[in-house]
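*Asks:* Dropping a prediction and its sequence here:
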Amino acid sequence: MNKLSKLQRPKIIGTLEKLEDVVSEIYNENSLSNKIIENVVISGLEDIRVSFDKCVFKNVTFEYCDLTKVDMMDVIFENCNLANIPFSKGSIYRTEFTKCKITGTRFDECLMKNVLFESCVGKYVNLAYTKFDGVNIIESEFLSAVFQEVEIKKMVFENTNLSNAIFYNSKLNGIDLSTCNIEDIQLGINDISGANVSVVQALDLTRLMNIKIK
């Protein structure tokens, strides 16, 4: 088992206010703070830059929303549907995504620090050009995810399906991939240099050197 990065958890203290009319609150305040949002659909957010601070989202579906340049700090998403939502160019700190659907979600060009993805479905999730400083991705499905040209300071993958994921121009030195499925992972020799892999994975990665083992 990989040694997970010790992350700072979302700092949520005291009782959160339950919020029903989320869209109106966001358009009026450009932010949500100290709120809990449960069992709702949030639809049609666009042409707005929003911040979430000390918020919990449970069983929430986001649809037809554009959350580009979002600022998030101390936020929990639990069992939420965030599929195809753009969080591009956002700042995401002390945030947890647990049992969330993030298929096709865009986190490209984000700053992520102390972020957890656990038991998430993230096929085609786009994390290109993102900077990771303390990010754990565990027990998740990240098939065909895009990690192209990312900057990694601290990051852990554990028991995650990364098959066909794209890591071109992303240095994985010191990253342990041994518990993950990396079948058909797309990267270069320089990208994988210094990574920790299993024996079986190492044999598969010989294709990068264009050699055949008899």
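*Replies:* Arrived safely, thanks for sending. Numbering: from 1, shown residues only.
*Asks:* contacts, neighbours, all on C-alpha from now
*Replies:* Will do.
*Asks:* got the end-to-end distance for stretch 149-166?
*Replies:* 9 Å (C-alpha to C-alpha, to the nearest Å).
*Asks:* what about versus this one:
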Amino acid sequence: MKIDSPRIPNDLPTMNFQDIFYQEEPELNMCVIYDSFFSNEVLPRVRLSNMSIVNCNFNNTNFSNIDITDVIFENCDFSNANLRSSSIHRVVFKNCKLLGLDFTDSRFGNVEFDNSLLNLAAFGNSKLEKVKFQDTSLVSSDFYDCKFKNVEFRLCNINSANFEQTSLKGIDISNSTFESLTVSLEDLKGCKVNSNQAIQFASLLGLVITD
């Protein structure tokens, strides 16, 4: 699946994330940010666009209703941050720590999570279109009642993830790993799995395979 990359110009000026407090509106764009510490803040309705953000710490920060477009996050920590009701388009999270991040009621389009930690992350009631999870840990993550369209899980750990009320039709999890999942039989229809996973699902359903 091809997804659209963030549109970020070259030769952008460097800023600090704290500079957002000096803007007329809570927004930053057309810049590069390195090594900013922005933890435990409350700043809803932020807008970020056309920028790179590297080695920054946003853990426990409330970014609810954030709008992120054309942004690359690299080596950033969003652990336990609140991004509920966010709009995230043409965004890459690379080597990021997103432990327990709250993405509930959000909209994703052309988003890539690459080599990142998303354990215990909450995506409930979100819409994901053209989203790729690559080499990412999603242990005990929550995808309750999500809408998936062109979503890929490649080489991910999805153990104990919750897909209740979320159709996995057309979703390929065959090269990802898990010991158990929370998912209904109806929502599994059309999901692409490998033969070992098929046996796992059979045992979860209480079937006894004799050969």
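*Replies:* Yep, it's here. Note that the structure is predicted; figures quoted are calculated from it, not measured.
*Asks:* Quick TM-score on the pair, please.
*Replies:* Remark: TM-score between the superposed chains equals 0.95 [TM-score structural alignment, normalised by the length of the second structure]; 209 aligned residues with a C-alpha RMSD of 1.3 Å.
*Asks:* so where is stretch 141-149 of the first structure in the second structure?
*Replies:* On the second structure, the counterpart of stretch 141-149 of the first structure by TM-score structural alignment is residues 137-145.
*Asks:* cool, stretch 180-198 of the first structure as well?
*Replies:* The alignment of stretch 180-198 of the first structure onto the second structure (TM-score structural alignment) spans residues 176-194.
*Asks:* One more: stretch 85-98 of the first structure?
*Replies:* So stretch 85-98 of the first structure sits over residues 81-94 in the second structure, by TM-score structural alignment.
*Asks:* on that earlier part again, what sits up against the match of stretch 180-198 of the first structure?
*Replies:* For stretch 176-194 of the second structure, the external contacting residues (C-alpha atoms under 8 Å, 6 or more residues apart in numbering) are 153-175, 200, 204.
*Asks:* From residue 88 of the second structure, how far off is residue 105 of the second structure?
*Replies:* Per C-alpha to C-alpha, residue 105 of the second structure is found 12 Å from residue 88 of the second structure.
*Asks:* what sits up against the match of stretch 141-149 of the first structure?
*Replies:* So stretch 137-145 of the second structure is contacted by 115-126, 156-166 (C-alpha under 8 Å, 6+ apart).
*Asks:* tell me how far the ends of that stretch are from each other?
*Replies:* Criterion C-alpha to C-alpha; first-to-last residue distance in stretch 137-145 of the second structure is 20 Å.
*Asks:* go on, stretch 159-178 of the second structure?
*Replies:* The straight-line separation of the ends of stretch 159-178 of the second structure (C-alpha to C-alpha) is 4 Å.
*Asks:* Repeat that for stretch 37-50 of the second structure.
*Replies:* Start-to-end span of stretch 37-50 of the second structure (C-alpha to C-alpha) is 20 Å.
*Asks:* Just the helices from the first structure, written as ranges.
*Replies:* Applying DSSP state H to the first structure gives helices spanning 22-29, 189-192, 199-205.
*Asks:* buried ones in the first one?
*Replies:* In this case it means helix 22-29 of the first structure. Using 16 or more other C-alpha atoms under 10 Å as the test for burial, helix 22-29 of the first structure gives 22, 26, 27.
*Asks:* same check, this time on stretch 39-48 of the first structure
*Replies:* Applying 16+ other C-alpha under 10 Å to stretch 39-48 of the first structure flags 40, 41, 42, 45, 48 as buried.
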